[in-house]
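Colleague: need a 3D model of the following:
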Amino acid sequence: MAEMQLAGFLKGKTEYTLELFRFFIEEFSKIGYIELHPLKSMIAIESNHKIAYITQLGKNFIHVVFPFNQAFNDNFCFIKIAQVPGTNQYNHHLRIYFKKDINIEVMSFMEMAMLNNNITI
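Modeller: You can find the predicted model right below:
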């Protein structure tokens, strides 16, 4: 069932976007075991907790949100950081246009999300 739902999210997307999506998932998988869980409006990336969400598959990009318990404002990769009202969760928005956008900085946030989603530095 989940495979069919995932196929629904990917259906009709450009080959370029699908390639970015596959590359991003492959890079995440190098850090540790992940599972993809299609939800109503996004794809959750999970391990032992929800790590990130793919919220948009555009014509030439993928949009990913990392939830952390603090804002990491000193970065070059996130296009927006927003606190979820009434919580200590800060959603860090990443838009990937090229494979090279998944650089050392992005990989460090991916690792942080994988290791412990509620880390404080």
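Colleague: please make it C-alpha for all contacts and neighbour counts, starting now.
Modeller: OK.
Colleague: residue 64 against residue 53, yeah?
Modeller: Yes. Using CA atoms under 8 Å as the test, residue 64 is close enough to residue 53 to be in contact (5.5 Å).
Colleague: quick check: neighbours shared by these two?
Modeller: When CA atoms under 8 Å, 6 or more residues apart in numbering defines a contact, no residue borders residue 64 and residue 53 alike.
Colleague: tell me which element residue 7 falls in.
Modeller: helix 2-10 (DSSP states H and E).
Colleague: counting neighbours, which bits of that helix end up buried?
Modeller: Using 16 or more other CA atoms under 10 Å as the test for burial, helix 2-10 gives 6, 9.
Colleague: so which elements touch that helix?
Modeller: strand 35-38 (3 or more CA pairs under 8 Å, 6 or more residues apart in numbering; DSSP states H and E).
Colleague: now do the following helix or strand past the strand it packs on: which elements does it pack against?
Modeller: Per DSSP H and E, strand 35-38 leads on to strand 43-46 as the next helix or strand towards the C-terminus. Under the contact criterion of 3+ CA pairs under 8 Å, 6+ apart, strand 43-46 touches strand 35-38, strand 50-57.
Colleague: for the comparison step, fold the sequence that follows:
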Amino acid sequence: MPDKTIADFLSGKTQHTIDLFNHFTDAYNSIGLIELHAAKTMIGVSNGHKRIAWITQLGKNFIHIIFPFKEPHYDNLCFIKIAQVPGNNQQFNHHFRMLHISDINEEVMDYMKLAFEQQ
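Modeller: Predicted coordinates:
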């Protein structure tokens, strides 16, 4: 079975969730050009060279996004969870749940830029 498409992920979602998704991708495109890659269970976000985020859930009233960083960024107000990837001391997944368009604030934009520019 082939991977899903972006449209498959958005199908049947509330307008609120679609608006959140569009706002997130528009905000990222204001940092730099991104590409979306639909997979079986999530949407990958890349900067053309590597994955910089994954959209792992599109709920009724939220989207859940994971940003991979090489080190944990505990001093923040935006991540609901930070977890080291088992067996990989070079990747810490930072979980962000977007409930409102205003959740993409200056702090989140800074982390989005950091993920975009990370080598």
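Colleague: related to what we said a few turns ago, what residues does the helix holding residue 7 of the first structure touch?
Modeller: Residues contacting helix 2-10 of the first structure (CA under 8 Å, 6+ apart): 18, 37-38, 43, 57.
Colleague: what angle sits between whatever helix or strand comes next after that helix and helix 2-10?
Modeller: Going down the chain from helix 2-10 of the first structure, the next helix or strand is helix 15-31, by DSSP H and E. Using axes from the mean of the first three to the mean of the last three CA atoms, to 10 degrees, the direction of helix 15-31 of the first structure lies 140 degrees away from that of helix 2-10.
Colleague: where does helix 15-31 of the first structure end up in the second structure?
Modeller: Using TM-score structural alignment, helix 15-31 of the first structure corresponds to residues 15-31 of the second structure.
Colleague: just how off-centre is that stretch within its chain?
Modeller: Remark: stretch 15-31 of the second structure is offset 10 Å from the chain centroid, using CA atoms, centre = their mean, to the nearest Å.
Colleague: and the residue mapped onto residue 107 of the first structure from the second structure, what does it touch?
Modeller: Counting by TM-score structural alignment, residue 107 of the first structure corresponds to residue 109 in the second structure. Residue 109 of the second structure makes contact with residue 27, according to CA under 8 Å, 6+ apart.
Colleague: and what of the one 4 residues further on?
Modeller: With contact set as CA under 8 Å, 6+ apart, residue 113 of the second structure has these partners: residue 31.
Colleague: can you report how many residues lie near residue 46 of the second structure?
Modeller: Using other CA atoms under 10 Å, residue 46 of the second structure has 18 other residues around it.
Colleague: shouldn't it be in contact with residue 34?
Modeller: Yes. Residue 46 of the second structure sits in contact with residue 34 when judged by CA under 8 Å, with a separation of 5.6 Å.
Colleague: got any residues that touch both of the two?
Modeller: Joint contacts of residue 46 of the second structure and residue 34 (CA under 8 Å, 6+ apart) do not exist.
Colleague: mind checking which residue lies nearest the centre of the second structure?
Modeller: residue 65 (3.4 Å; CA atoms, centre = their mean).
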